[in-house]
Structure formats: structure tokens, C-alpha cells
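Trainee: After the sequence you'll find the predicted model.
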Amino acid sequence: MNETRTIDEPTTAPAPTGERADLLVALAKQRRFLRFTTRDLTDEQAGRRTTDSELCLGGLIKHVASVERTWAAFIQEGPSAMPDFTSWTEADFARRADEFRMLPGETLAGVLADYEEVARRTDDLVAVLPDLDARRPLPKAPWFAADEEWSVRRILLHIVAETAQHAGHADIIRESLDGAKSMG
């Protein structure tokens, strides 16, 4: 007897193994460090700048979630998922700067919930990707070489690196905020 499912019912992908599992473990570790920097904070504390930079803990998590969401879409859709940064205006960059701040009405719980959803979707994607060697031409941006391509594997490693870099930033911000450390 065949079981019928509606389109809204979730499917369960097999648990990733090998290289995919390793990539997801590395990403989960960096996500955990980033989230850990916000433990026991109020919304006001999560939005507070502690350095000359515009960065705050809630804004960093918003930014990392946005970056991960965009690169995951890039894996699926290719360059059309990314903006053409070479044609961005000052207004475009100003809107992007809002990713690094907690805006009025935003809460730390809301930012963390969004990041958790992005992480879940990325993890699900990694589990079902047909080929980590598949290549994508990078979007036009001043920081990418013209006609450069990355494998899906390299894109995932880039997400891990971005998350790790910003977890380090978050650790400094948290220590400046109230002396709490993520490690040590």
C-alpha cells in the first residue's frame, strides 16, 4: 500500500555522513560560539555598541544569518540569488548597514529565532545536495575576481569561515560589554 503525503508534510533527509557531516559539525560549532556570546543579555545589551565599530551582538547575528541565507540561496539558484554589488548605490550600502544593528522593534529572541531557522534550512540543504563539486560563477563584486567560480564545497567552507570570523568579533564585543568571555 502506498502512503500519500501532502506537499506541506516535511520529509526527512538521511543524516549526512562523511564530508557533509564534517562540514555541518564545523558550522554548528561556530554557530554555537556566536549564539553563546548573547547568553543572558537583554535586548538593549544585544543592541549596544562597545567599540568604535557599528557592530553589536544582535546585529552580528542578523548579519551572519543574512550571509548564510544568501549563500545557501546562491548554492541553489546561482548568481541570480546575489546582488550585483558593482552597481550598488550609497543607499544600498546604507540598507545593508542595518544588518549590523538592532533596529527599533527587533528583539534578541527574534534575531536568534531567525538565525536558527536559517541554520536549519542550510543543514537540510547540505544533506540533500547532489554534488559538492558543482560549481557556481561568483556574482559581480569588487572583492571577487572576474569570471571566478566556486564549488559548493568552497561556498560551504566560506559560510563556516564567515561564521567563525564573526563569532570572534562577537566575543570581543561581549567581553567589552560586561567582561563575559566565550572561552577562557
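Mentor: Sure thing, it's come through.
Trainee: contacts and neighbour counts: CA atoms only from here.
Mentor: OK.
Trainee: Where does the residue positioned nearest the centre of the chain sit, in terms of helix or strand?
Mentor: Using Cα atoms, centre = their mean, the residue of the chain that lies closest to the mean C-alpha position is residue 68, 3.0 Å off. Using DSSP states H and E, residue 68 maps to helix 57-77.
Trainee: Kindly report the same for residue 136.
Mentor: strand 135-137.
Trainee: tell me which strands and helices that strand is in contact with?
Mentor: strand 149-151 (3 or more Cα pairs under 8 Å, 6 or more residues apart in numbering; DSSP states H and E).
Trainee: so how far is the helix or strand just after the strand it packs on off the chain centroid?
Mentor: Following strand 149-151 in sequence order, the next helix or strand is helix 152-178 (DSSP H and E). Distance of helix 152-178 from its chain centroid, counting by Cα atoms, centre = their mean, to the nearest Å, is 9 Å.
Trainee: Report the buried residues of helix 152-178.
Mentor: Counting neighbours by 16 or more other Cα atoms under 10 Å, one finds that the buried residues in helix 152-178 are 152-153, 155-157, 159-160, 162-164, 166-174, 177.
Trainee: put this beside the first:
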Amino acid sequence: MTNATTTLTGERADLLETLAAHRYFLRHTVQGLTDEQARQRTTVSELTLGGLLKHVAAQEAAWVRFVLEGPSSMPGPDDAEQMAKWAEEFRMGPDETLEAILARYEEVARRTDDLVRTLPDLDASHPLPEAPWFPKGAVRSARRVFVHIVAETAQHAGHADILRESLDGQKTMG
């Protein structure tokens, strides 16, 4: 990662503002919860609020590694150990705390925000690794990765809102 400070363009400022808004909504869904509540399943799915936060933080960190290191940083579907690790991202373990998960998410967010601010070229691109969920021969620019992080954060903030409302009736908005 570069240490050079660059002036934010409208695009970079927009990315940071949008990320901040969706991160706020996601974090807001766990406000006032105990660790036990954050581990609780409230729908038929395996999703929990603590698990969703872990997943979003882990995926954001993985995409930042991709921007910095390229496709070698992303495991393929034939890497059983990494696929098991990915599945575990969705679970808040008995020894994990919501406070620690939120602290990790803050750390990841700071690193991403720093990269959005300082990356010399948002057009810098890498090929995606071969996987059934990526189009064959696809390439992703840093810009597209940051937009993907925004989309994933927003999508999971919506999931978290449903889980929280199912838990105790609390709504993020309204």
C-alpha cells in the first residue's frame, strides 16, 4: 500500500461516503446486543448478526488483498481448507465477542478507506482466479472491487436488518 497522500476526487469521496453509510447501517443492527444475541439464529437460515459482521469484514479484507496482491491472494473452489474457513466466517464462535468482531471490522474498514484514498490508479486491474462464480477470463479493476465492497456491505446490512427485527423487533430505519 502506498504512503503517498492524494487529493480525493469526487469519485473517491463518493466511494468513501457510500461505504461509511452502509457500514453504519450494518453496525447499527448490532447496537445494544449481547454476544449471545449476536450468535442467535432468528430465521431458518444459518445467518446470525455476529456471523454476518465477521463475513463482511473477512470478505472486504480479502478483496483489498486482491487489489494489492492479485489473484494469488484468492483461494479457488478446490482449496477445501480455505472453503471451510469461508463457511466459518458466517458463524460467531462461542469464544468470540461482538466487541472483538466490531473492532476487527473497524480495522478492515480503515485499511480499505486508506487504500481508496491513496491507490494511485483506480483502473489498476488483475485477472480474477478461475472459479465457477467468476466469468472465465474476467478482470477486475480496483474501482470495480470497491463498488463490489459497497454492494456486499449494503446487501448484508439488509440481511442484518431482517435478522435484528426477527430477534427483538428493532429496525435500523423507521
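Mentor: Sure thing, it's come through. Values in this document were obtained by computation on a predicted structure and should not be read as measured data.
Trainee: care to give me the TM-score?
Mentor: TM-score of the superposed chains, computed with TM-score structural alignment, normalised by the length of structure 2, equals 0.94; 172 aligned residues with a Cα RMSD of 1.4 Å.
Trainee: if I pick the spatially closest residue to residue 162 of structure 1 that is not a sequence neighbour, what's in contact with it?
Mentor: Once flanking residues are discounted, residue 162 of structure 1 sits nearest to residue 64: 7.3 Å by Cα to Cα, 6 or more residues apart in numbering. Counting by Cα atoms under 8 Å, 6 or more residues apart in numbering, residue 64 of structure 1 touches 115, 162-163, 166.
Trainee: Quick check, the residue nearest to the centre of structure 1 in contact with residue 117.
Mentor: No. Judged on Cα atoms under 8 Å, residue 68 of structure 1 makes no contact with residue 117 at a distance of 10.9 Å.
Trainee: Determine the number of other residues adjacent to the corresponding residue of structure 2 for residue 95 of structure 1.
Mentor: Using TM-score structural alignment to pair residues, one finds that residue 95 of structure 1 aligns to residue 85 in structure 2. Counted with other Cα atoms under 10 Å, the neighbours of residue 85 of structure 2 add up to 10.
Trainee: so residue 85 of structure 2, which of the three states?
Mentor: Put simply, residue 85 of structure 2 is helix when judged by DSSP: H, G, I helix; E, B strand; the rest coil.
Trainee: who's in contact with residue 73 of structure 2?
Mentor: Counted by Cα under 8 Å, 6+ apart, residue 73 of structure 2 has contacts 62, 65-66.
Trainee: what's the closest of these to residue 3 of structure 2?
Mentor: Distances from residue 3 of structure 2 to the contacts of residue 73 of structure 2, taken as Cα to Cα, are shortest for residue 65 (16.3 Å).
Trainee: and that closest one, what pairs with it in structure 1?
Mentor: Per TM-score structural alignment, residue 65 of structure 2 is aligned with residue 73.
Trainee: Check residue 109 of structure 2 too.
Mentor: With TM-score structural alignment as the criterion, residue 109 of structure 2 pairs with residue 119.
Trainee: Can you tell me how far that match is from residue 151 of structure 1?
Mentor: Distance from residue 119 of structure 1 to residue 151 of structure 1, counting by Cα to Cα, to the nearest Å: 20 Å.
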